[in-house]
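# Attaching a predicted model along with its sequence, questions to come.
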Amino acid sequence: MIRFAVALWLGLSLPFAAAAIEVQEVTSPGGIHAWLVQEKSIPFVALQIDFKGGASLDRPGKRGAISLMTALLEEGSGDMDARAFATATEELAASISFDVGDDALSVSARFLNENRDQAVALLRQALTDPRFDADAIERVRSQILSMISSNLKDPQSIASRVFNKQAYGDHPYGSNESGTLESVGALDRQDLVQAHRDVLARDNVVVGAAGDISAEELGKLLDNLLGDLPETGAPQPKDTEIAMKGGVTVVPFDTPQSVALFGQQGIARDDPDFFAAFVMNHILGGSGFESRLMTEVREKRGLTYGIGTYLVPKEHAALLLGQVASSNDRMARTVEVIREEWARMARDGVSAQELEDAKTFLTGAYPLRFDGNGRIADILAGMQLTGLPLSYIDTRNDMVNAVTQEDIKRVAKRLLNLDTLNFVIVGEPEGMKSIN
């Protein structure tokens, strides 16, 4: 067990009160690893359990199986049906939730110490002995199919589907984790059992914990909770290159307002230039009303209500992604201004004042993320999922502060290329057509 002293902001007794806490690296007797913040002031424990791979581990032709399986984990297990499981959770004053995305299946659990054993037993049952009853499968399948049908008529969802296909091609990232009407409709119980085996395995798991529990207690809890899961799951997907080459794709849709996604190749989380790109993006489009794009597109020209850009460093590919909506008669001008700002950042970088303001915000906002046991557990699991060292909590703000104007100019020139900047626009934008 390794201990690190870390200064975090915790809103436990006083708002934004600073407290020195210890982050412990724990290995259970059975070999399961976790990071723990022990906080004895409240008799409450938060667990965040992430299984690497998530929906990207769907088997060929079975897209949506892991998403459907995940939704069924709280729909009955052991000798409990969905109603009995929900009642038991409520009676324990516990919270158990499951979610899945491209890179992880996430399990969040919150429970009082006095009910710890019963809550862990309930969660263990859900993870290791799901029922996958026929009526539950059909009920949840219907809900997912309804959502998929609705998304087929939603401009934002259409834009995401087209953009992701262009960006990631045949990689799992290139299709929605919920699947299609055809793929979800064809899934059977055995597909869900296989999906469960593929994802919920000990070699895929990372754990963050925070609250009134010792390292020894956590180790025993994890062996009890996860020890009966398969040792190995399905192989992780391979890395992929961003496939889109730039240009504009217009998807006709009868609506008075067009929506657009735009972006290009991003930067991996472990790239030496990541923090320079992180600060650059904050200034370009990631800082809300203070960003350049918001200033130029909304404040000066009134072309939109909102615009933003984001670094999306997924496990197997990285994007720099933006989104905007504008009336059909203004979308062409909106695209023009975005391209102008893309080019200006690549050519000139940022000013000293912009850099100072960005650093002040980014370093000041970071400690506020650690505002309770649940958030801390989530952060600890997320750091492990993305391969960050435990020391990152201490050094993150130093890495932000180390970014220079020269660093940003270098990374902007590297990333922001008008020839590969890609737009997918859904609507009826005046004067625009697909150019690829």
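Everything's here; your move.

# CA atoms for contacts and neighbours, from now on please.
OK.

# mind checking which helix or strand the closest residue to residue 206 other than its chain neighbours is in?
For residue 206, ignoring the flanking residues on the chain, the nearest one in space by C-alpha to C-alpha, 6 or more residues apart in numbering is residue 50 at 5.3 Å. Of the helices and strands defined by DSSP states H and E, residue 50 is found in strand 44-52.

# and residue 380, how many neighbours does it have?
26 (other C-alpha atoms under 10 Å).

# you'd agree it is up against residue 49?
No: assessed by C-alpha atoms under 8 Å, residue 380 is found out of contact with residue 49, at 9.9 Å.

# check contacts around the residue nearest the centre of the chain.
Centrality entry for the chain: nearest residue to the mean C-alpha point is residue 101, 6.9 Å, by C-alpha atoms, centre = their mean. By C-alpha atoms under 8 Å, 6 or more residues apart in numbering, the contact list for residue 101 reads 54-56, 177.

# The same query, at a cut-off of 6 Å, please.
54-55 (C-alpha atoms under 6 Å, 6 or more residues apart in numbering).

# how near is residue 63 to residue 184?
Shown here: residue 63 relative to residue 184, a distance of 7 Å by C-alpha to C-alpha, to the nearest Å.

# The two: which is more packed in?
Counted by other C-alpha under 10 Å, residue 63 and residue 184 do not tie: residue 63 has more neighbours, with 25 against 22.

# Would you mind giving the secondary structure of the residue lying closest to that one once chain neighbours are set aside?
Using C-alpha to C-alpha, 6+ apart and skipping residues adjacent in sequence, the residue nearest residue 63 is residue 179, 4.7 Å away. State at residue 179, reduced to three classes by DSSP: H, G, I helix; E, B strand; the rest coil: coil.

# Tell me the spacing between the residue lying closest to residue 310 once chain neighbours are set aside and residue 314.
Leaving out its chain neighbours, the residue that sits closest to residue 310 by C-alpha to C-alpha, 6+ apart is residue 321, at 5.2 Å. To residue 314, residue 321 is 12 Å away according to C-alpha to C-alpha.

# which SS state does residue 259 fall under?
Applying three-state DSSP: residue 259 is strand.

# How many residues are close by the residue lying closest to it once chain neighbours are set aside?
Nearest non-adjacent residue to residue 259, counting by C-alpha to C-alpha, 6+ apart: residue 325, 4.3 Å away. Residue 325: 22 surrounding residues under other C-alpha under 10 Å.

# what does residue 134 give?
Applying other C-alpha under 10 Å, I find that residue 134 has 10 neighbouring residues.

# Comparison target below:
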Amino acid sequence: MSAVTDISKKTRAETVQKIVTPLGIEAWLVEDYAVPLVAFDFAFKGGSAQDPDGLTGAGAMLAGLLDEGAGPYDSDAFHRALDDKAIEISFHAGHDNFHGELKTLARNTDAAFDLLRLCMIEPRLDGDAIERVRSQMVAGLRHELKDPNALAAKAWRTAAFPNHPYGRPTDGDLETIPAIGRADLVKLRERLFSRSNLKIGAVGAIDASKLAALIDKAFGNLPAAPSLNPVADITPQGNGERKVISVDVPQSTFRFSLPGIARHDKDFITGAVVNHVLGGGVFSARLFKEVREKRGLAYSVWTQLSANDHSALFAGGTSTKNERAGESLLVIEEEIAKIAHSGPTQDELEKAQKYMIGSYALRFDTSTKIAANLVSLQTDGYDVDYLDRRNELIAAVTLQDTKRVAKRLFEGGKLLVAVAGKPDGV
């Protein structure tokens, strides 16, 4: 094989090499020397759903601290080491996964993985860094106390997932963040980070043998397996419930939801097409036309069909003037009822398929996006062939499929609604 991989004539799946390191860590690699960069994305299964009871936000705090000093470097020295070689390393915690990203010039790959190894194996978690990150998180949470979008989202989440990790904010709250100590962070790190729950995607100017050696160097000293708490499956709650958070602002901000379709359900792709027709964030979507274009009720309105590891969700949102809040919600409910009754039209189906298939390439227009998508496929439980099958599955959706799945999603369902503002008629 030549030194430069010609990926222009391959399908997306064919560009991906599955490699297994000597220590047994699997990674997906797209080898490409067009630009002298390496993008490396990874995730540990677990995420903020593993935050200890009463310490919500611990995962997010840990994510904020891993690059705030490691090994021989305090926070300032670590960031100088990154800056000296233009290396980017960052971390964040989602509900189901704890993510990390690295980006480096190819010539600095060894140095970049040395620093990543320190983050993974030898984070300092110094007291001054903990207090600095804690203060930043508290400041953000205090700001959210006056943010209608944050308030509506929090009220919706709590009502949709009561007494469940998904009902807790990943960034914690003003009661839990002050209670998190260094020992809690150390214990969480020890439970989460391991070789067997690690998913990796890499893209760029690096070959398989070099990548395998660097992966084992960075992660090889982690435990073989994690110690994760079980997370129960949950159906989103709130059949017809209304949550109003009074905020003295001129607009009301909505979040609404219904139970969705699990990501590996045979109807998930069809559900995604139906959602695109209804409110998928494009000008042709029914809600955009009815809410914005025809009535001028809101600047934007959106819906999405999404799935976590333990729940499936149809959700949406909008913002509108307080005095038109009830009217806006009524229009949204009417459009959902219409699509439940009649489904999309043939023209709507064809436009949705064309857009969803055509725009898929935009998820792969940079190395960092490709690496992130490789990891997302793995954490979502898909094999590499999904890179090619996804568009084929969308193209195969029929009008009859969409009508059936629209009924499954929406018929008889009553929206859970959370709204922050001074809404009239809600």
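Received, thanks. What you see is a predicted model, and the numbers here were worked out from it, not measured in a lab.

# Which position in structure 2 pairs with the residue nearest to residue 63 of structure 1?
Counting by TM-score structural alignment, residue 179 of structure 1 lines up with residue 172 in structure 2.

# That match contacts residue 56, doesn't it?
Yes: counting by C-alpha atoms under 6 Å, residue 56 is a contact partner of residue 172 of structure 2 at 4.5 Å.

# Confirm that residue 60 of structure 2 lies within a helix, as I assumed.
Yes: according to three-state DSSP, the state of residue 60 of structure 2 is that of a helix.

# Give me the contacts around the helix or strand containing residue 8 of structure 1.
In this structure, residue 8 of structure 1 sits in strand 2-10 according to DSSP H and E. Applying C-alpha under 6 Å, 6+ apart, the external contacts of strand 2-10 of structure 1 come out as 16-18, 20-25, 367, 370-371.

# cool, and stretch 42-55 of structure 1?
So stretch 42-55 of structure 1 is in contact with 66, 100-113, 177, 204-212, 236, 373-374, 377-378, going by C-alpha under 6 Å, 6+ apart.

# What segments of the stretch 101-250 of structure 2 are helices?
Using DSSP state H, counting those that start in this stretch, the helices of the stretch 101-250 of structure 2 run over residues 109-121, 127-144, 148-160, 182-192, 208-219.

# and residue 136 of structure 1, what pairs with it in structure 2?
Aligned partner of residue 136 of structure 1 by TM-score structural alignment: residue 129.

# For the closest residue in space to that match that isn't next to it in sequence, the count of nearby residues, please.
Closest residue in space to residue 129 of structure 2, ignoring its immediate chain neighbours: residue 68 at 6.4 Å, by C-alpha to C-alpha, 6+ apart. When neighbours are counted by other C-alpha under 10 Å, residue 68 of structure 2 registers 25.

# Residue 231 of structure 1 too?
Around residue 231 of structure 1 there are 13 residues (other C-alpha under 10 Å).

# corresponding residue for residue 358 of structure 1 in structure 2?
Under TM-score structural alignment, residue 358 of structure 1 pairs with residue 352 in structure 2.

# From residue 251 of structure 2, how far off is its match?
31 Å.

# Please pull up the equivalent of the residue nearest to residue 310 of structure 1 in structure 2.
Counting by TM-score structural alignment, the partner of residue 321 of structure 1 is residue 315.

# pretty sure its match is in a strand, no?
Yes: counting by three-state DSSP, residue 315 of structure 2 is found in a strand.

# how many other residues sit next to it?
21.

# Would you mind confirming that it is in contact with residue 254?
No: using C-alpha under 6 Å, residue 315 of structure 2 makes no contact with residue 254, being 10.5 Å away.

# since we're on residue 196 of structure 2, how many residues are nearby?
16.

# so it touches residue 225, yeah?
Yes: counting by C-alpha under 6 Å, residue 225 is a contact partner of residue 196 of structure 2 at 5.3 Å.

# Neighbours of the residue nearest to residue 63 of structure 1, how many?
23.

# Strands along the stretch 151-300 of structure 2, start to end?
Using DSSP state E, counting those that start in this stretch, the strands of the stretch 151-300 of structure 2 run over 198-204, 242-246, 251-259.

# Where does the shortest one end up in structure 1?
In the comparison with structure 1, strand 242-246 of structure 2 aligns to the range 248-252 (TM-score structural alignment).

# Would you mind getting the average deviation of that stretch from structure 2?
With mean C-alpha distance after the TM-score superposition for structure 1, stretch 248-252 of structure 1 departs from structure 2 by a mean of 2.0 Å once superposed.

# Relative to the whole chain's centre, how far out is that stretch?
27 Å (C-alpha atoms, centre = their mean, to the nearest Å).

# and what of stretch 214-234 of structure 2?
19 Å.

# List the buried residues in stretch 214-232 of structure 1.
214-215, 218-227, 229-230 (16 or more other C-alpha atoms under 10 Å).

# Of those, which pair is most distant in space?
214 and 230 (26.0 Å; C-alpha to C-alpha).

# which residues does residue 219 of structure 2 contact?
Residue 219 of structure 2 makes contact with no residue, according to C-alpha under 6 Å, 6+ apart.

# Roughly how far does it sit from residue 379 of structure 2?
Taken as C-alpha to C-alpha, the span from residue 219 of structure 2 to residue 379 of structure 2 is 18 Å.

# The residue nearest to residue 206 of structure 1 pairs with which position in structure 2?
By TM-score structural alignment, residue 50 of structure 1 lines up with residue 43.

# Check residue 190 of structure 1 too.
Mapped onto structure 2 by TM-score structural alignment, residue 190 of structure 1 lines up with residue 183.

# same thing with residue 427 of structure 1?
Under the alignment (TM-score structural alignment), residue 427 of structure 1 maps onto residue 421 of structure 2.

# That match: neighbouring residues, count only.
Neighbour tally, residue 421 of structure 2, other C-alpha under 10 Å: 26.

# To which residue of structure 1 is residue 381 of structure 2 aligned?
In structure 1, residue 381 of structure 2 lands on residue 387 (TM-score structural alignment).

# How is its match assigned, secondary-structure-wise?
Relying on three-state DSSP, one would call residue 387 of structure 1 coil.

# and it, how many neighbours does it have?
Counted with other C-alpha under 10 Å, residue 387 of structure 1 comes out at 12.

# With residue 66 of structure 1 instead?
For residue 66 of structure 1, the neighbour count with other C-alpha under 10 Å is 30.

# Ok, the one 10 residues further on next?
Neighbour count for residue 76 of structure 1, taken as other C-alpha under 10 Å: 22.
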